[in-house]
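Student: Here is the input, now give the coordinates:
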Amino acid sequence: MLDIKNITITMMISFIIVVAIGPVFLPMLRRFKFGQTVRDDGPQSHLAKNGTPTMGGIMFIVAIFITALFRGRFDSDMMVGLICMLGFGLVGFLDDFIKIKMKRSLGLRAWQKIAFQIAISFYVAFYQYTSAADASQIMIPFTEMTIDIGILYIPIMMFIIIGTVNAVNLTDGLDGLASGVTVIVSLFFMLFAYMVAGNSDVGLLSAATAGACIGFLCFNSYPAKVFMGDTGSMALGGAVVSFAVLTNSVLLIPIVGIIYFAEALSVIIQVTYFRKTGKRIFKMAPLHHHFEQCGWPETRVVFVFWAVTVVMCWIGVFAAF
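Tutor: This is a model prediction of the structure:
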């Protein structure tokens, strides 16, 4: 049952926390010189963003955590969803910190990232597999059927969790893109959690995430005053994928999260094709940079990607309901 009052209050609290701490937190980022370094081989229009404060994802991570603390029941599902978000957010934070303060451009080493991500994804997958009797019964979109993947559930979910988190991370490349897309996706999972899965804890966590991202857009929409950094994008990836895992609806991610999926796929295609042929399919990857290189203004790319997400979430409604 959709609890409009509870959802509205949850979203408002999360939104207000972000808007309230922003004017305090942004000067702190500048003081500690947590500024973004834009790649020279990226779109030339982005060079003006050099020095813009990053790691702003801490703002909405704090808001989501505090909101969940006061609004949620903090039972197992709520706790696991928060751990997934905070765990991946911590990986992103370490990556950002090493890049910016320790001047190591690659951040965490590849094996370190993978090790952290495997540990967090195993925890979430194992929890769901052992605590939910129907966990291995994955719903098939557009049908009333489910598929039982049995013991393969854990490795398959680990792959999906890590893949989704990194896809959201790749989506964060334009002002307001990842945060805006995640608002829409979170609202979808909020409806799904309440009306289909009957999981009010995931519903509240989704609502808190949507509210926090709307608040963050006050600072992150074009022209951005702050970037979320890997801290924020990986935390959002952890949040979104936890909504899907905890409601047994991971096959909805490629539909409602089509932008995440397309961004990751564009990178995979570009790298694979270039290694085999020495040529590029896209002018630049991830996909949002390809459209920029085609002459689209940054704001147009973001608006179109938001619009595509809205349309796909409506399709997701038909797929799920």
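Student: all contacts plus neighbour counts: C-alpha atoms, from now on.
Tutor: Noted.
Student: quick one, what contacts residue 150?
Tutor: Counting by C-alpha atoms under 8 Å, 6 or more residues apart in numbering, residue 150 makes contact with 136-137.
Student: Recalculate using a threshold of 7 Å.
Tutor: Going by C-alpha atoms under 7 Å, 6 or more residues apart in numbering, residue 150 touches residue 136.
Student: same deal with the one 10 residues further on?
Tutor: Remark: with contacts taken as C-alpha under 7 Å, 6+ apart, residue 160 is in contact with nothing.
Student: What strand or helix carries it?
Tutor: If you go by DSSP states H and E, residue 160 is part of helix 153-171.
Student: another one to check against the first:
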Amino acid sequence: MNLYGFLQSLGIANPSGTGWLAVIFTFLLAWVVTWLLTPPVRSFALQVGWADQPNERRLNREPLPNAGGLVIYFGVLAALVLATLLRPIVIEGVLAEVLTILLGGSILVLVGFIDDQFGLPPWVRLFTQILTALLLISSGIKIEAPLGTPVDSLLAICLTVLWVVGITNAINLMDGMDGLAGGVSFITAMSLLAVSAQFETRAAATLLLAALGGGALGFLRHNFHPSRIIMGDAGAYFFGYVLAATTILGNLKVTTVFALVPPVLFLLLPVIDTTQVFVLRLMAGKNPLSNPGKDHLHHRLLAWGFSQRHTALTLWTGTIVSNWLAMQLQGMSAIAALVTIASIIALLSFTIWRRMRSL
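Tutor: Below is the predicted model:
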């Protein structure tokens, strides 16, 4: 089988074009930039005091630099800018959607970084998340609800805001253990990338997910236990927002409740974790967004005797399974889903091997 036939068997929308080369280039560049940039940023963060102190939410016993979100953001941005310069004809048609999501992500990175260093009230963070969700809606990036009722437009706005704010916070709430949020984000980004690559109309999502996946993998090289740096709220907000936005870039239409199943399956672990945390904290009379505690899924596994590494690998495995199911529901061929999962496992294994070797 030649290269064209192989790409066609994977469901690539236009294997005879050059768009898939731009996607691979974007992924590799974001991966390398994030990988190489993290150590100097870590050293600078330690010098200026950008670090998380041990607290109820995190498991670190000493201050950890929390500027990883800036590295991820810069790696993703650098990859997208260079991809635009090198392949302007391929990128031009999706630039508006990419810039809209990057603008919202940039706002959240800034607010998250300020929160990391100085602390912000919960209402400020929530207001910013709603604002960036409305930014997507104003650009036509929203969950459609064509049910034939007078409140369809209002329902679409509410569903989009709920989805974006919910997923953004879900990824952030999972970022309490080395490698967990980064690994889950990488697996989800690569799975969504495999699905969006099947449709030429989802080129913006494909490009963004390639950059996000590369940035997540490069950061994991330094974030897998024992972590040398964490992403902080800046990185977690960025991951959550971009993942939430790209899941609805493919004109997601909700005519029945089952239309929401595939997007939820891609992000099933963060959704389950956040839901149970919110319910338990509300039942205890606590504010779910401002009362950190050890009530997440990874805390339960650690309490059962799992190590941090085994906990991360266990939850990564659960994420891979749920993403495989989501790919099946999206109509991906068996070979395309298998190659995607094998690639995810191979890249994660290589990253872990490099991290262990450095120790």
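Student: tm score of chain vs chain?
Tutor: In this superposition the chains share a TM-score of 0.84, using TM-score structural alignment, normalised by the length of the first structure; 291 aligned residues with a C-alpha RMSD of 2.3 Å.
Student: what range in the second structure does the helix or strand following the helix holding residue 160 of the first structure sit on?
Tutor: With elements assigned by DSSP H and E, the helix or strand that comes after helix 153-171 of the first structure is helix 177-192. Mapping helix 177-192 of the first structure onto the second structure (TM-score structural alignment) gives residues 180-195.
Student: for stretch 14-34 of the first structure, same thing?
Tutor: Mapped onto the second structure using TM-score structural alignment, stretch 14-34 of the first structure covers residues 30-50.
Student: got the contact list for the matching stretch?
Tutor: So stretch 30-50 of the second structure is in contact with 51, 65-67, 71-72, 75-76, 79, 117, 211, 214-215, 217-219, 221, 229, going by C-alpha under 7 Å, 6+ apart.
Student: ok, residue 61 of the second structure - contacts?
Tutor: Taking C-alpha under 7 Å, 6+ apart as the criterion, residue 61 of the second structure is in contact with residue 54.
Student: hey, where'd the helices end up in the stretch 251-359 of the second structure?
Tutor: Assigned by DSSP state H, counting those that start in this stretch, the stretch 251-359 of the second structure shows helices spanning 261-266, 268-283, 297-303, 308-329, 334-358.
Student: With respect to residue 110 of the second structure, which of these lies nearest?
Tutor: Set against residue 110 of the second structure and scored by C-alpha to C-alpha, the helices of the stretch 251-359 of the second structure come closest in helix 268-283, at 22.7 Å.
Student: closest to residue 196 of the second structure out of the helices of the stretch 251-359 of the second structure?
Tutor: Among the helices of the stretch 251-359 of the second structure, the nearest to residue 196 of the second structure by C-alpha to C-alpha is helix 308-329 (10.4 Å).
Student: Average offset of that closest one relative to the first structure?
Tutor: Following the fit onto the first structure, the mean deviation recorded for helix 308-329 of the second structure is 0.8 Å by mean C-alpha distance after the TM-score superposition for the first structure.
Student: Onto which residues of the first structure does that helix map?
Tutor: Using TM-score structural alignment, helix 308-329 of the second structure corresponds to residues 298-319 of the first structure.
Student: Can you give me the distance of the nearest residue to residue 309 of the second structure once chain neighbours are set aside to residue 182 of the second structure?
Tutor: When the adjacent residues along the chain are set aside, residue 309 of the second structure lies closest to residue 225, with 6.1 Å between them (C-alpha to C-alpha, 6 or more residues apart in numbering). For residue 225 of the second structure, the distance to residue 182 of the second structure equals 12 Å [C-alpha to C-alpha, to the nearest Å].
Student: Look at those two and report which has more neighbours.
Tutor: Taking other C-alpha atoms under 10 Å, residue 225 of the second structure and residue 182 do not tie; residue 182 has more neighbours (29 against 20).
Student: Can you give the distance of whichever helix in the first structure runs longest from its chain's centre?
Tutor: Ranked by residue count, the top helix of the first structure under DSSP state H comes out as helix 4-31. Taking C-alpha atoms, centre = their mean, to the nearest Å, the mean C-alpha location of helix 4-31 of the first structure is offset from the chain mean by 18 Å.
Student: residues contacting residue 179 of the second structure?
Tutor: For residue 179 of the second structure, the contact set (C-alpha under 7 Å, 6+ apart) comprises 220, 223-225, 312.
Student: In the first structure, what residue corresponds to residue 213 of the second structure?
Tutor: Using TM-score structural alignment, residue 213 of the second structure sits opposite residue 210 in the first structure.
Student: coming back round to it: need the helices of the stretch 251-359 of the second structure in TSV (columns: mean neighbour count).
Tutor: Shown next, in TSV, are the helices of the stretch 251-359 of the second structure (neighbours: other C-alpha atoms under 10 Å):
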stretch	mean neighbour count
helix 261-266	20
helix 268-283	17
helix 297-303	17
helix 308-329	19
helix 334-358	15
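Student: Could you dump the ones you listed into JSON lines with distance to residue 121 of the second structure added?
Tutor: What follows is the helices of the stretch 251-359 of the second structure, written out as JSON lines (distance: least, C-alpha to C-alpha, whole Å):
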{"stretch": "helix 261-266", "distance to residue 121 of the second structure": "29"}
{"stretch": "helix 268-283", "distance to residue 121 of the second structure": "18"}
{"stretch": "helix 297-303", "distance to residue 121 of the second structure": "25"}
{"stretch": "helix 308-329", "distance to residue 121 of the second structure": "30"}
{"stretch": "helix 334-358", "distance to residue 121 of the second structure": "36"}
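Student: And for residue 89 of the first structure, nearest residue in space, chain neighbours not counted?
Tutor: Spatial nearest neighbour of residue 89 of the first structure, excluding adjacent residues (C-alpha to C-alpha, 6+ apart): residue 235 at 4.0 Å.
Student: Can you tell me the element the one you found falls in?
Tutor: helix 229-246.
Student: how far off helix 153-171 does that helix point, in degrees?
Tutor: 140 degrees (axes from the mean of the first three to the mean of the last three C-alpha atoms, to 10 degrees).
Student: In the second structure, what range does helix 229-246 of the first structure match?
Tutor: The aligned range for helix 229-246 of the first structure in the second structure is 232-249, by TM-score structural alignment.
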